[in-house]
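Q: My questions are about this predicted structure, shown below with the sequence.
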Amino acid sequence: MFSFFRRKPKEEAPAVVAPEVAPAPVAPETPVQPLPNVSPAPAVTTAAVAPAVEEAEITPAPAPAPEQKKSWLSRLKAGLAKTSSSLTTLFVGARIDDDLYDELEAALLTADAGVEATLFLLDALKKKVKEEKLTEAEQVKAALKTLLIDLLTPLQKPLILGKHQPMVMMIAGVNGAGKTTTIGKLAKHMQMHHQSVVLAAGDTFRAAAREQLAIWGERNGVTVIAQESGDPAAVAFDAVASAKARQTNVVMIDTAGRLPTQLHLMEELKKIRRVLGKAMDTAPHEVLLVIDGNTGQNALAQVKAFDDALQLTGLVITKLDGTAKGGVLAAIAKTRPVPVYFIGVGEQIEDLQPFNAQEFVDALLN
């Protein structure tokens, strides 16, 4: 598995003791305040949560074998093949003239790069061609690669572990984006970096969501906090309280999928965020939005809406193995540059990997 987490020294948090175990001292400066009108939720326990580990024990996952890395890159390239073909064929035997720029503009727009990013790239490319006196089509293609890498590199950011105890992650996204599956994959990644995990089934809106998350919990051997029905914010609060009592490293909270136009449901997400702040002063530490890579410019609209509502800290782009065009990352970088932590190209655990701008552009413009 790829090593993609960057660690900072952990700040030790005082242990918070669950009611059913013997009392332990709690530091007076960080009391756990109960949330009014929130009743405890029964935990659906699939396995015992591992005790918190010392900082010295948290070591990077082994570097991927060359064949594993090659397999990942080949799957990424295959997922972006349609866009890659439409872009790269433009430069075969092409003359550097207005016709080439017009065709490139159309190709970028078709690839979901959006108007703003497309015009930015074209203007920068024309300037680069003139300043560097480029005369060959392959030189222009190489210049476009450089510009794309420069545009996307600010989105490349590692997810930091060990900074908070526990680290509270809120996961959002519309139905069908692969949110719950992504949570399961991320939980496995966390475990490979020696992090104990608790999952919270905060998607009480979709009937099968709780069961789906429980399956991932059982598969990964982690606890899932759930309620048969009730307030998703209460589930989130109880999950954080449980993680603090058990000294768990990471809490990941699933939320109900919804469209940004469903304003009353977006308000529910804001409530969950507020309640997490009551459960732990600094929470949530990460607010991730899971996006289906096939949704094109609609993905950009989702980023804007969820960022306005929740102040996103990162994105996960899924399903880049299908008909995804890939250009939406350029649109996001230019319009709403929220970091892209991970991209996914399939259903397997290893198919979710950290975003790397160089690798992505290489797959797009090989």
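A: Thanks, I have it.

Q: all contacts plus neighbour counts: C-alpha atoms, from now on.
A: Noted.

Q: ranges for the helices of the stretch 201-350 of the chain?
A: Along the stretch 201-350 of the chain, the segments classed as helices by DSSP state H, counting those that start in this stretch run 209-220, 232-246, 263-279, 297-310, 328-335.

Q: now the ones you listed as a markdown table including mean neighbour count and distance to Met252?
A: Below are those laid out as a markdown table (neighbours: other CA atoms under 10 Å; distance: least, CA to CA, whole Å):
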| stretch | mean neighbour count | distance to Met252 |
| --- | --- | --- |
| helix 209-220 | 19 | 11 |
| helix 232-246 | 25 | 9 |
| helix 263-279 | 18 | 12 |
| helix 297-310 | 18 | 16 |
| helix 328-335 | 23 | 25 |
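
Q: Would you convert the ones you listed into TSV that also reports distance to Arg75?
A: Shown next, in TSV, are the helices of the stretch 201-350 of the chain (distance: least, CA to CA, whole Å):
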stretch	distance to Arg75
helix 209-220	24
helix 232-246	35
helix 263-279	34
helix 297-310	22
helix 328-335	18
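
Q: Just tell me which of those ends up closest to Val92.
A: The closest approach between Val92 and any of the helices of the stretch 201-350 of the chain, judged by CA to CA, belongs to helix 328-335 at 23.4 Å.

Q: ok, His193 to Val287 distance?
A: 20 Å (CA to CA, to the nearest Å).

Q: go on, Gly322?
A: As for Gly322, its distance to Val287 is 26 Å (criterion: CA to CA).

Q: Show me which of those two is the more surrounded one.
A: Ranked by neighbour count (other CA atoms under 10 Å), Gly322 and Val287 place Val287 first, with 22 against 16.

Q: and that one, what does it touch?
A: Contacts for Val287 (CA atoms under 8 Å, 6 or more residues apart in numbering) come out as Met169, Met170, Ile171, Ala172, Leu310, Gln311, Leu312, Thr313, Gly314.

Q: The last one and Ile332, how far apart?
A: Read it as Gly314. Using CA to CA, one obtains 12 Å as the distance from Gly314 to Ile332.

Q: Identify the contacts common to those two.
A: Val338.

Q: one more structure, for comparison:
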Amino acid sequence: MWKWFRSQNGRGEGVEPSSPTAVAPSPPAEGEEEGKKGFFARLKDRLSKTRETLVSRVDRLILGKKEIDDDLLEELEEILITSDLGVLTTQALIQAVQEKVKRKELNDPERLKGYLQQEILNILNLPRKGGDEGIKPFIILVIGVNGVGKTTTIGKLAGRFRSEGKKVLLVAGDTFRAAAGEQLEIWAERAGAEVIRQKEGSDPSAVVFDALKAALARGSDVVLIDTAGRLHTRVNLMEELKKIRRVIQKEIPEGPHRTWLVLDATMGQNALSQARLFHEALEIDGLILTKLDGTAKGGIIVAICNELKIPIEYIGIGEKADDLQPFDPQAFVQALF
């Protein structure tokens, strides 16, 4: 079953979405191809603020320049840092440019933009966890702080899986936030998925335990577990999440098969801090970046991938269900530049 998921999430890295040289086992349906083009157009449009913050400033920097000198590199460093690429990632990129210049492999400022584009693509092209074919039910634990869009993201993921004929079970593990269970039920109804929930204030681990029993009994293909997000009590939150993992592993020893962290791209460097905190406690397998539309801080994707080496699984660029799509590094960089 999960080979399907990998095919959806393995986007043919290194090949442009509309490249005529792309090789696939069978050509995509006309509607599917139109959908990809439509999403790429929306992605390009909704990355406009990030593009203005980063790429347009690089364009203005190199305009009319004859050589790559220290002054140019100093200005480039400022652009990268203020575009939320972070200090460590910026330093790595500047050092790489300096080495190229020193070896006389990069002299023309006009080529600088193309070089940065390729280096950013290299950073974003991270390997994803594999070895998941035939697992049923496939357990995905979704975590993150309040306000990042966890529950909405889970609802959209459920819709994607259901559209492929998968039997999906949603788990209302956020028993802390008022109306979280009701919100998840609405998404489950829209997607045609089942949901397991208990009354507000219940033990989240007990909800997860009941849900796993139900998933095994009902033959669910995918189980998506919503969780509470409370950064201001992060010690308690982390312990609660660890307890949920232990409960999962008692029922399904190899679970959860994925632990995905949802981040709000508008948070910039704070999103990186959140990712680091959660990763240290729970070993995140993948990230979902929401709210990329309307933010100038999309460069944080590069910082997170470079510093934590956690792959981006999905990105969200709007409120509609199809505005959440598998992350394609090549398409993202192409849309950004």
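A: Received, thanks. These numbers come from a predicted model, not from an experiment.

Q: Work out the TM-score between the chains.
A: Once superposed, chain against chain, the TM-score is 0.86 (TM-score structural alignment, normalised by the length of the second structure); 312 aligned residues with a CA RMSD of 2.4 Å.

Q: ok so, going back, would you format the contacts of Val287 of the first structure as JSON lines with distance to Asp99 of the first structure included?
A: Below are these laid out as JSON lines (distance: CA to CA, whole Å):
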{"residue": "Met169", "distance to Asp99 of the first structure": "48"}
{"residue": "Met170", "distance to Asp99 of the first structure": "47"}
{"residue": "Ile171", "distance to Asp99 of the first structure": "44"}
{"residue": "Ala172", "distance to Asp99 of the first structure": "42"}
{"residue": "Leu310", "distance to Asp99 of the first structure": "43"}
{"residue": "Gln311", "distance to Asp99 of the first structure": "42"}
{"residue": "Leu312", "distance to Asp99 of the first structure": "40"}
{"residue": "Thr313", "distance to Asp99 of the first structure": "40"}
{"residue": "Gly314", "distance to Asp99 of the first structure": "38"}
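
Q: if you skip the residues just before and after it, what's nearest to the equivalent of Leu63 of the second structure over in the first structure?
A: Using TM-score structural alignment, the partner of Leu63 of the second structure in the first structure is Val92. Closest residue to Val92 of the first structure apart from its sequence neighbours, by CA to CA, 6 or more residues apart in numbering: Ala137 at 7.1 Å.

Q: sorry, back to before: now for the match of Leu63 of the second structure, how many residues are close by?
A: Residues near Val92 of the first structure, counting by other CA under 10 Å: 11.

Q: Give me the distance between the residue nearest in space to the middle of the first structure and Tyr341 of the first structure.
A: By CA atoms, centre = their mean, the first structure has its centre lying nearest to Val316, at 2.8 Å. Here the criterion is CA to CA. By it, Val316 of the first structure lies 6 Å from Tyr341 of the first structure.

Q: and what of Phe355 of the first structure?
A: Phe355 of the first structure is 6 Å from Tyr341 of the first structure, where distance means CA to CA.

Q: Name the residues contacting each of the two.
A: Common contacts of Phe355 of the first structure and Tyr341 (CA under 8 Å, 6+ apart): Gln156, Lys157.

Q: circling back: what's the residue nearest to the centre of the first structure aligned with over in the second structure?
A: Aligned counterpart of Val316 of the first structure in the second structure: Ile288 (TM-score structural alignment).

Q: Ok, Gly346 of the first structure next?
A: Gly346 of the first structure maps onto Gly318 in the second structure, by TM-score structural alignment.

Q: how close does its match get to Phe39 of the second structure?
A: 11 Å.

Q: How about Pro27 of the second structure?
A: From Pro27 of the second structure across to Phe39 of the second structure, the span is 18 Å (CA to CA).

Q: Now do Pro354 of the first structure against Val361 of the first structure, distance only.
A: According to CA to CA, Pro354 of the first structure stands 14 Å off from Val361 of the first structure.

Q: Residue in the second structure paired with Lys264 of the first structure?
A: One correction, residue 264 of the first structure is His, not Lys. Aligned by TM-score structural alignment, His264 of the first structure pairs with Asn236 of the second structure.

Q: and the closest residue to Gly322 of the first structure other than its chain neighbours, what does it touch?
A: The spatial neighbour of Gly322 of the first structure that comes closest, neighbours along the chain excluded (CA to CA, 6+ apart), is Gly79 at 5.6 Å. The contact partners of Gly79 of the first structure, by CA under 8 Å, 6+ apart, come to Leu320, Asp321, Gly322, Thr323, Ala324, Val345.

Q: which position in the second structure aligns with Gly79 of the first structure?
A: Under the alignment (TM-score structural alignment), Gly79 of the first structure pairs with Arg46 of the second structure.

Q: Quick check: which element contains Val115 of the first structure?
A: helix 114-131 (DSSP states H and E).

Q: Give me the contacts around that helix.
A: 101, 105, 108-109, 135, 140, 143-144, 147-148, 297, 327-328, 330-331, 334-335.

Q: try 7 Å this time
A: Residues from elsewhere that reach helix 114-131 of the first structure (CA atoms under 7 Å, 6 or more residues apart in numbering): Glu105, Leu108, Leu109, Val140, Ala143, Leu144, Leu147, Ala330, Ala331, Lys334.

Q: how distant is stretch 105-120 of the second structure from the center of its chain?
A: 26 Å (CA atoms, centre = their mean, to the nearest Å).

Q: actually stretch 259-269 of the second structure, not the one I typed
A: For stretch 259-269 of the second structure, the distance to the chain centre is 8 Å (CA atoms, centre = their mean).

Q: And the residue located most distally from the centre of the second structure, how far from Arg103 of the second structure?
A: Distance from the C-alpha centroid of the second structure peaks at Lys66, with 38.5 Å (CA atoms, centre = their mean). According to CA to CA, Lys66 of the second structure and Arg103 of the second structure sit 17 Å apart.

Q: now swap in Leu287 of the second structure and tell me
A: Distance of Leu287 of the second structure to Arg103 of the second structure, given as CA to CA: 37 Å.

Q: neighbours around Lys8 of the first structure, how many?
A: Using other CA under 10 Å, Lys8 of the first structure has 12 neighbouring residues.

Q: ok, now Gly144 of the second structure?
A: Neighbour count for Gly144 of the second structure, taken as other CA under 10 Å: 26.
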